[in-house]
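Engineer: this is a predicted model, with the sequence first.
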Amino acid sequence: MSETEKPKLGMRAPLGIKRTVETGQVKQSFSHGRSNTVVVEVKKRRFVRPGEEVPAPEPVVEVAPAPVAAPVVAPKPVAPPAAPRALTPLERREQQERLLREAEEARMSALEEARRRDDRAKIDTTEDEKRRVEENRKAEEEARIAAEEAAAEALRNPPPQPEPEVQAAQERDGDAGRVVKPTPAGALRRPEPARPTARPRGGDDRRQAGKLTVTRALEGNEEGARARSLAALKRAREKERRAHGSGQPQAKQIRDVVIPETITVGELANRMAERGNDLIRALFKMGVPSAMGDTIDQDTAELLVTEFGHNYTRVSESDVEIDVAMDVDDEATLKTRPPVVTIMGHVDHGKTSLLDALRGTDVVRGEAGGITQHIGAYQVTLKSGEQITFLDTPGHEAFGEMRKRGANVTDIVVLVVAADDSIKPQTIEAITHAKAADVPIVVAITKIDKPEANAQKVREALLQYEVIVEEMSGDVQDVEVSALKKTGLDELTEKLHLQAELLELKANPDRAAEGSVIEAKLDKGRGPLATILVRRGTLRVGDIVVVGQFSGKVRAMIDDKGRQLKEAGPSMPVEILGLSGVPSAGDPMSVVENEARAREVALYRLKTATEQRTVSAPVDIENVFANFGAVKAMEYPIVVKADTQGSVEAIVGAVNRISTDDIKVRILSSGVGGITESDVMTAAASGAPVIGFNVRPNPKAAALAKRDRVEFQYFDVIYHLTDQVRNAMAGQLGPEIIEHVVGRAEIRQVFPAGKTGKAAGLLVTEGVIKKDLRARITRDDVIIYNGKVNSLRRFKDDVAEVKAGLECGVTFDATNDIKAGDFLETFEVEERARTL
């Protein structure tokens, strides 16, 4: 490379031996694609050895650019410089410092020049951008003005319809996105405004362009705004048509709103058929900020209803409940109904067998252990064509509540007493329930075919309970029957029919049905099932019902023979499907007008039941400290699951009666249906067993129980269940410890025995003092030692026992606190199995 040629970018000039200054060009890059070339000079520091001559720097020849055709002028030869003289060390040091100072000054000058060029470039770039933005804004403003003028001109002078050839040309040009308008000869075409090349950063002008109307959308928006689709236009027209209709404003519908004492904002909006946001906005203006789920009082709800122009009716919470007592049917609407007969009596006195003989079926085979576990409701048609509804209640003591409910819904009670067993506890209880319900009694003396049967003894035993039969000059009818021999059955049905005629049983079948729950259970495939005894009215499939704390729609009805029914009249027992939950036996059933009413009543009953369950009794300060130091009884936790609600109540009542002052049963949970994972987890938390009555666990619950080691106990007879719980509670308490005192003695004198021990001289006052027996020493009736007799001597001889009246010497194990006047008592300990 010659000295006249420029070095390439990014390359440095070749190094020379005699040159101390190097020149190069560096390319600088800036934002927005701008660049700049900078000339950089670098001076190098040279070191001169002692005795070496320092050559003079070569002159730098700068060549100015010249035209190509001009001749190149060669530089004049330079005469060689004279040989310099040798420099002293001080001069060399000063020369080095001067060279370094000149190099630093040159570097700083180059940096300052580069900074000035950079600042000038930034200022020029900013001014260029401002100028371009202003030009774009002016162009857009001119384009908008031109477009408005063109649109106004088009409205004033609409263009004529194009000729066919022009229309064809338009169709050909459709792909290019433009429309060719006809231009008359000699007319100048209006130039289209230039479109802006860049979009300003300030935002979109569509916000200031006004509302986008259908006309503007159809004309075409040359400003670049979004064109509306045909579907959007159709929706807009349909919305305007619905809003305006025939051009007249729609009249507001006035509603009658029922306002309870408390109501949520969402429920009030539903009753008013208004938007919930409007109610929330109105409440906010009143100074009551609320949400959809918040509860407001009756006065606030009244103000809202009035403000929205509706009518209101204030009701209390008690008005929500269905008042059956006030709903009395007219005498002209009443018709004769079949009697409801409940069979009561002691366990194994033949109640179900008697009902089997009347029905002609064998129900006993379906009951575990030959006893009835549930209330069975059956309707029997007699030979005369008349019908009688029978309720078969269990006779075991655990089903007292079920028998009580059975007596409350019945018309006649058949008291079953075995001729060979006479009066029993449950017989007395059945008499009490019948009298409390003020229900007439018909005594059926069963098992009359047995040789040891004595019907007269039964009649005489009933006298002490104020049940006087006709043969004993009373008004109670009695019949001797034998379910095995089928004797006395016709006489029993005749007397039941006669008793029903005396009662004049009537009901109105042409009204909404009302009834009571006889039994309820949870079926795995069909859901909650309830056995309903209709008292009055007719229950039909599809009716909306409220049963206790649950509501639902009757999806199906099944009678006692398993047949599907469409309707059920008074005194007819049916099993219904479609409830939201499993009600309790004895809950009332009512048919209501709609589902909203049913939910309202069910929620009110649930709220009332919850309040009664959670409200605690007032605390007595005197009893707080008395109970604080009392010894708490042990708890035996269990989880109970049964097939029906009545069985659950019976089991809970039975196990609670087993509780004593030492140990009590704690029911962790109880319910209807099979054993689930939730039951297993509840039991595992407390180490409790899961008791299943006629139910089994599902596979997941069984696997979880195996993992957590939860015990399952299955039963189908209730007294087997109570016996198991009783034995388990006794086992948790442990064996009963009983002490038997063997002998008593008085310590007369104390002697030293060995280095540290002591021996006591005793006078046996009672019983026998034996070696190796448990012993206690008392001083002033306070026990100071409890251990055993270590050795027993009589005149230096070891003996096994010393009787009363004799003296002896004894030593004790690990005690030296013995004084004259103390008393010794030896005893034996016996462990017995505890029973509850």
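Structural biologist: Sure, I can see it. Please read all numbers here as calculations on a predicted model, not as lab measurements.
Engineer: contacts and neighbour counts: CA atoms only from here.
Structural biologist: Noted.
Engineer: show me where the stretch 451-600 of the chain has its helices.
Structural biologist: For the stretch 451-600 of the chain, applying DSSP state H, counting those that start in this stretch gives helices covering 455-463, 489-503, 595-614.
Engineer: dropping in the other structure now:
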Amino acid sequence: MPAGKPADVRGRVGEDDDARGKRGKAGAPVKAVSQTRGEPKRREGRLTLQAVVGDGEGSADRMRSLASVRRAREREREKRKGSQAEQTRAAREVIIPDVITVQELSNRMAVRAVDIIKMLMKQGMMLKINDIIDTDTAELVATEFGHTVKRVSESDVEEGFIDAEDHSDDTVVRPPVVAVMGHVDHGKTSLLDALRKADVAAGEAGGITQHIGAYQVRLPAGEKVTFLDTPGHAAFSAMRARGANVTDIVVLVVAADDGVMPQTIEAINHARAAKTPLIVAVNKMDKHEANPQRIINELLQHEVVVEALGGDTQIIEVSAKTGLGLDNLIEALLLQAEVLDLRANPDRTAEGVVIEAKLDKGRGPVATVLVKRGTLKRGDIVVAGSSWGRVRALINERNEQLAEAGPSEPVEILGLDGAPDPGDTLAVVESDARAREITEYRQRLRREKMVAPVGAVSLTDMMSKLQDKRLKELPLIIKSDVQGSTEAIIGSLDKLATDEVRARIIHSGAGAITESDVQLAKGSNSPIIGFNVRASKQARDLAEREGVEIRYYAIIYDLIDDIKGVLSGMLAPIQRETFLGNAEVLEVFDISKVGRVAGCRVTEGRVEKGARVRILRDNIVIQEMGVLSTLKRFKDEVNSVVVGQECGMAFNGFQDLKAGDFIECFTVEEIKRTL
């Protein structure tokens, strides 16, 4: 064997027979050499590795290469993986939330993300692995891969927070909830005091109720009636609306010597919108000026028909001062409650509504709650709006500690982590985790609403922004004793806004004025308005050092009037022009060191030194000169020249005077505007 032959054999180890076909001298392929056991045969063709190392027991087929075996094994493995994936896909349930990325969908489906992207590309959607897809697209993809879909939403955390209505067999009769409404100073609180044998009105600033109160009256016969005392001032419309929406009966208090007033009409509309029965109590019947027939006639104008005229509205004549007709009013309320058949289930978890909330120094957030159904107990975990906590104490209107509160019973609760908004629904939940889940979701929603949406700017938006640049704003920080008063103040200030000025509320809340409020006021260059609250000593000292103004108010009338006055001062004054006279230019003289001087004759009215002038040529204004500073008659400087007389005038900066021009003289008066 030649010396180069073994090297040639070694160089061919591991090659595939398919790629290494035998070729003859002319390059044509030749048949592979095969041997059969026991039959020696002459070797043909080129020497191969099989021929050299073979033991003579090879099969009739060619030996497969290592690479070919690996490819076959890989194909088999892919087939097994595919069959397992098919089996898994058929049994998988994919949960799809409101927002999901391609990667997250891939993980939940146990499918490669590239396969999902390929499918979306076929649908004409070019997405990356971290892009967000909508719920419908995600459901389509999961269905195409053979999965079943379960769609969920973030709002599902509130499912079960308010239970379904109770079965009538589980309910018992509950006390009626009565809202007392009416105009300012018509005697609402005094009438309630007469029923409660208490004196609440004497402690109210200005003699008006400025926040809502909830009281329960216990009658000698054992019956109970819950009263909600609502403010009568125009600023408290939202509070009166809440009072009508949570009550069963509305008592409309009308002064017999005053008649139907604007807030009386508003209360009628609130009761009608809430579809609540109305009982009219004509108060102050002890006065000589009392005229109940006039009240009946005025109520007819607003579609309130009393029983005496064939209607369905009861009218009771009462006097909070002498106690006249109070028994008749209670009897009418109990009769109306019996007709309504008010019932609730006390043997269940409590649900109610927040009437009022405040921050009390020493006690923290305090919420006045009206229980609607169920029994609220001390130690229950409650959620009210975006606040939650464990009830540490239940206190009624008599300042008594209670172990539990049943349906239609108003109580103050302590233990919340913040002051909820009036009107928020309150309910008992089973655990701290459930309470946190609900409140975190609601707080997130509130933050998202406060963030302005980012998107394409339309022409309308651009125009509104240009108009806003001309808008003058008065920044304010408002702190009050209760949330309802804050809401009423903000609502009243919003009504004062015009296209030119408005009050912008930087921050508002219930509780005392703190150092953080002063720091915020300094940063925003705004005053602090305190309504029935005071600043702490540290906050007062900081305000004095930083030059921050703090204004205190006890009556909402004064607060609104003061802010109205400030906003009025921010309005641009009206400029009123008053015509004085005209002068015709007869001749123009060039005088050295002075310029051109117009020799004029006053043709109409008079010309005054210090008045404003404009030059007209062919009845067209060509120049407005400002103030006339030089006015001479002959050689003397004079203050005014009347009609028919001649005078000389000089204008600085304007030399294009011609004979025949007219000089119009006028004054401008600035008039202050008010809201």
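Structural biologist: Looks like it came in fine. None of these values were measured; they are calculated from a predicted model.
Engineer: re the thing from before, so which of the helices of the stretch 451-600 of the first structure comes closest to L522 of the first structure?
Structural biologist: Evaluated over the helices of the stretch 451-600 of the first structure, closeness to L522 of the first structure peaks at helix 595-614, with 18.9 Å, by CA to CA.
Engineer: and that closest one, which stretch of the second structure?
Structural biologist: The aligned range for helix 595-614 of the first structure in the second structure is 432-451, by TM-score structural alignment.
Engineer: please name the nearest non-neighbouring residue to A214 of the second structure.
Structural biologist: L228 (4.6 Å; CA to CA, 6 or more residues apart in numbering).
Engineer: what's that neighbour aligned with over in the first structure?
Structural biologist: Using TM-score structural alignment, L228 of the second structure pairs with L391 in the first structure.
Engineer: for that match, give me its contacts.
Structural biologist: V340, V341, T342, I343, I375, G376, A377, Y378, G406 (CA atoms under 8 Å, 6 or more residues apart in numbering).
Engineer: which of the helices or strands spans it?
Structural biologist: strand 387-392 (DSSP states H and E).
Engineer: ok, now M119 of the second structure?
Structural biologist: Going by DSSP H and E, M119 of the second structure is part of helix 113-122.
Engineer: quick check: next helix or strand after that helix?
Structural biologist: According to DSSP H and E, the helix or strand after helix 113-122 of the second structure is strand 132-133.
Engineer: the strand holding L391 of the first structure vs the second structure, mean deviation?
Structural biologist: Averaged over the aligned pairs, strand 387-392 of the first structure sits 0.6 Å from the second structure after superposition, using mean CA distance after the TM-score superposition for the first structure.
Engineer: ranges for the helices of the stretch 51-200 of the second structure?
Structural biologist: Using DSSP H, counting those that start in this stretch, helices in the stretch 51-200 of the second structure cover 66-90, 102-109, 113-122, 135-144, 188-196.
Engineer: same check on the stretch 601-750 of the first structure?
Structural biologist: 621-628, 645-658, 677-686, 699-708, 718-733.
Engineer: give the buried residues for the second one.
Structural biologist: Spelled out, it's helix 645-658 of the first structure. Q645, G646, S647, V648, E649, A650, I651, V652, G653, A654, V655, I658 (16 or more other CA atoms under 10 Å).
Engineer: now do the third one
Structural biologist: Counting neighbours by 16+ other CA under 10 Å, one finds that the buried residues in helix 677-686 of the first structure are E677, D679, V680, M681, T682, A683, A684.
Engineer: what is the nearest of these to V517 of the first structure?
Structural biologist: Nearest to V517 of the first structure among the buried residues of helix 677-686 of the first structure, with distances taken as CA to CA, is D679, at 26.1 Å.
Engineer: isn't that closest one right up against V639?
Structural biologist: Yes - here D679 of the first structure reaches V639: they are 7.0 Å apart, a contact under CA atoms under 8 Å.
Engineer: thanks a lot, catch you later.
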